[in-house]
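*Asks:* After the sequence you'll find the predicted model.
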Amino acid sequence: MDNELFTTEFFSQFNLDTGQWVWVLVCALCIGMSKAGISGLGMFVVPVFASVFGAKESTGVILPMLIMADIFAVIYYNRHANLKLLKKLFLATVAGVFIAIWVGDMINDQQFRILLAVVVILGVIIMIWHETKKSSDAIPDNWFFGSTAGLLGGFTTMIGNAAGPVMSIYFLALHLKKNNFIGTAAWFFLLVNIFKVPFHVTIWHTITWNTFLFNLSMLPIILLGVFLGIKIVKLIPEKPYRIFIIVTVTLAALKLFF
């Protein structure tokens, strides 16, 4: 009985209605599935969580959940990672994170919502461009492009955990094979996400002990998402799926403006 009372009090502190809880569970499932190879779902989670928890607060709620899923991705694809490549991105990515910390600390929540929506929509534009271009040969892979990608990746991942499209384009430019692509990206996001944690705790105050316990409560759903992602990633027609993701992410991001 005491355990039931504790559970009820714990979850009630987040003041979420039934519909919001459904969205949270769906997003936790999507986080696991996205790390298992169903790319695009991660972008869907960002604006939905922002609507439920608030723009800035949601970045800290999502982050530990992403790290949990990143750990699995690293374990599964570790042998394919190109860790030397990540060294080239380090300084630019760190700079992008620090710029985002400063910007996020200077603006109010409404401005943060707008900035987050812009970041997500830009990510969608990159996804659309990626889908419609005929060849990756036109993508530069020089030092300037790499530094720009690292800077934008660091900024967008800190502002909204939305660096997926930017970094995908960069890794695509390097002509990485599929497993190398997934493994290298897995390590990049795990390291960057862990690096961000202290700033969310001490500067933005978006990660607390209670939010972390909330994240742990979502772990079974995330693991279920990982399992489902592995099973169904090859069963979903790629083009219709990606069109669906682009449309839903765009609509969710537009909602942040209102």
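*Replies:* All right, it came through fine. Numbering: from 1, shown residues only.

*Asks:* contacts, neighbours, all on C-alpha from now
*Replies:* Noted.

*Asks:* Please report the distance of the closest residue to residue 82 other than its chain neighbours from residue 94.
*Replies:* Once flanking residues are discounted, residue 82 sits nearest to residue 184: 5.4 Å by C-alpha to C-alpha, 6 or more residues apart in numbering. Residue 184 sits at a distance of 17 Å from residue 94 (criterion: C-alpha to C-alpha, to the nearest Å).

*Asks:* more neighbours, these two?
*Replies:* residue 184 (23 against 19; other C-alpha atoms under 10 Å).

*Asks:* One more to weigh against that first structure:
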Amino acid sequence: MQFDPIFVTVAVIAVLIVGLSKAGLLGSLGMVGVPLLSLVMPARDAAGMMLPVLLAMDVIAVWTYRRDLNWHILKLMLPGAAIGTLLGWLLWSVVSDAAVLLFVGVITLLFVLDAILPLRKKLEGLPPSRGWGGFWGAAVGFTSFISHTGGPPFQIYVLPQRLSPMEYSGTSAWFFAIVNTAKLVPYFFLGQLSVSNLALSAALAPVGIVGVLIGVVLVRRISMVWFYRIAYWLVFLLALKLIWDGSRAIFWGL
């Protein structure tokens, strides 16, 4: 494969952001990994390449937060996540690459709007219920299967439960480790774990692990106020770019 400095730069930045997010440093900003990679490679290939990298990072995150998790929330959300994962598998072969790109862009835009709109505040203090847990779990499973963008629906349901930071990080780490592991078999049969994708995964996995370790060290030592302000604007522009590219391909054949 010919060396492409633009591809390498974007890939390293994307994986590093995901790694920092796994440690709890950047919250749901880790969901921009596939959208960022979609700028330099097909969205489907980006999703396939990222899965082994995510699993490598999950090992570090689960070990770090092995005693800090809420089993009750996992029990409420995981059945729905299984349904959402199955739905994503069934629909994978009937949607085009452009539709995947458009979907990733819309999910990215919804992520930004969710951070601005008061939806989470309206849910604040509501007790966890099996119905809502199943619904948001399914949303996480589906969006995570299509493009590893399950962070926002997970946060919409879990953040209002007012978990401690450590308990939230542990619950998130265990939940996504289980969901990502469940995606291995479908991804294999869909051909997403190709030799080329696995080679890229192996090359980028150390970057992700370093990101997790850096995030664990910095999570309580850095103020992210200005970072978030700038990052959300950049994510917003990224969402518009993906929506534009996907729409042009679908509606105008460009």
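*Replies:* All right, it came through fine. Keep in mind that this is a model prediction, so the values were computed, not measured.

*Asks:* Can you give me the TM-score here?
*Replies:* Laid over one another, the chains give 0.87 as their TM-score (TM-score structural alignment, normalised by the length of the second structure), with 243 aligned residues with a C-alpha RMSD of 2.1 Å.

*Asks:* Can you tell me the element the aligned residue in the second structure for the residue nearest to residue 82 of the first structure falls in?
*Replies:* Using TM-score structural alignment, the equivalent of residue 184 of the first structure in the second structure is residue 171. Element membership of residue 171 of the second structure, judged by DSSP states H and E, is helix 165-182.

*Asks:* Please point out which parts of that helix sit buried.
*Replies:* 167-180, 182 (16 or more other C-alpha atoms under 10 Å).

*Asks:* List just the nearest of those residues to residue 245 of the second structure.
*Replies:* Proximity of the buried residues of helix 165-182 of the second structure to residue 245 of the second structure, judged by C-alpha to C-alpha, is greatest for residue 180, which lies at 27.5 Å.

*Asks:* Please name the nearest non-neighbouring residue to residue 114 of the first structure.
*Replies:* residue 257 (5.8 Å).

*Asks:* Quickly note the distance from that neighbour to residue 62 of the first structure.
*Replies:* Residue 257 of the first structure is 20 Å from residue 62 of the first structure, by C-alpha to C-alpha.

*Asks:* which one of the two has more residues nearby?
*Replies:* Neighbours were counted for residue 257 of the first structure and for residue 62 using other C-alpha under 10 Å; residue 62 has more, 25 against 14.

*Asks:* Alignment lookup: that one to the second structure.
*Replies:* Under the alignment (TM-score structural alignment), residue 62 of the first structure maps onto residue 50 of the second structure.

*Asks:* Repeat that for residue 241 of the first structure.
*Replies:* In the second structure, the residue matched to residue 241 of the first structure (TM-score structural alignment) is residue 227.

*Asks:* what about that match, neighbour count?
*Replies:* Neighbourhood size, residue 227 of the second structure [other C-alpha under 10 Å]: 10.

*Asks:* secondary structure element for it?
*Replies:* Going by DSSP H and E, residue 227 of the second structure is in helix 225-247.

*Asks:* And the contacts of that helix?
*Replies:* Outside of helix 225-247 of the second structure, the residues within contact range by C-alpha atoms under 8 Å, 6 or more residues apart in numbering are 32, 35-36, 38, 98-106, 108-109, 112.

*Asks:* which ones among these are found in helices?
*Replies:* Secondary structure from DSSP state H places 35-36, 98-106, 108-109, 112 of these in helices.

*Asks:* Tell me who's in contact with residue 48 of the first structure.
*Replies:* 23, 27, 252.

*Asks:* So the counterpart of residue 86 of the second structure in the first structure: helix, strand or coil?
*Replies:* Structural alignment (TM-score structural alignment) places residue 86 of the second structure against residue 98 in the first structure. Look at residue 98 of the first structure: counting by DSSP: H, G, I helix; E, B strand; the rest coil, its state is helix.

*Asks:* now residue 98 of the first structure: how far from residue 238 of the first structure?
*Replies:* Using C-alpha to C-alpha, residue 98 of the first structure is found at 36 Å from residue 238 of the first structure.

*Asks:* Going along the chain, name the helices of the first structure.
*Replies:* Read by DSSP H, the first structure holds these helices, from start to end of the chain: 2-12, 18-35, 41-53, 55-77, 83-106, 109-132, 143-160, 164-173, 178-202, 209-217, 219-232, 238-255.

*Asks:* which outside residues touch the longest one?
*Replies:* Applying C-alpha under 8 Å, 6+ apart, the contact partners of helix 178-202 of the first structure are 35, 37, 60, 63, 66-67, 70-71, 73-74, 77-83, 86, 97, 101, 154, 158, 167-168, 171-172, 205-208.

*Asks:* among these, which ones are buried?
*Replies:* 35, 37, 60, 63, 66-67, 70-71, 73-74, 77-78, 80-82, 86, 97, 101, 154, 158, 167-168, 171-172, 206-207.

*Asks:* close enough to count as contact, the match of residue 62 of the first structure and residue 201?
*Replies:* Yes - using C-alpha atoms under 8 Å, residue 50 of the second structure is in contact with residue 201, at 6.5 Å.

*Asks:* now, the most widely separated pair of the contacts of helix 225-247 of the second structure?
*Replies:* Top of the distance list for the contacts of helix 225-247 of the second structure (C-alpha to C-alpha): 98 and 112, 21.4 Å.

*Asks:* And the two? Which one has more around it.
*Replies:* More crowded of residue 98 of the second structure and residue 112, by other C-alpha under 10 Å: residue 98, with 22 against 19.

*Asks:* Residue 189 of the second structure versus that one, what's the distance?
*Replies:* For residue 98 of the second structure, the distance to residue 189 of the second structure (C-alpha to C-alpha) stands at 21 Å.

*Asks:* Pick out whichever of the contacts of residue 48 of the first structure sits closest to residue 137 of the first structure.
*Replies:* The shortest gap between residue 137 of the first structure and any of the contacts of residue 48 of the first structure belongs to residue 252, at 32.1 Å (C-alpha to C-alpha).

*Asks:* how near is the alignment partner in the second structure of that closest one to residue 244 of the second structure?
*Replies:* Using TM-score structural alignment, the equivalent of residue 252 of the first structure in the second structure is residue 238. Distance of residue 238 of the second structure to residue 244 of the second structure, given as C-alpha to C-alpha: 10 Å.

*Asks:* for residue 79 of the second structure, same thing?
*Replies:* With C-alpha to C-alpha as the criterion, residue 79 of the second structure and residue 244 of the second structure are 35 Å apart.

*Asks:* Need the residues that contact stretch 136-153 of the first structure.
*Replies:* If you take C-alpha under 8 Å, 6+ apart as the criterion, stretch 136-153 of the first structure is touched by 88-97, 163-164, 166-167, 170, 172-174.
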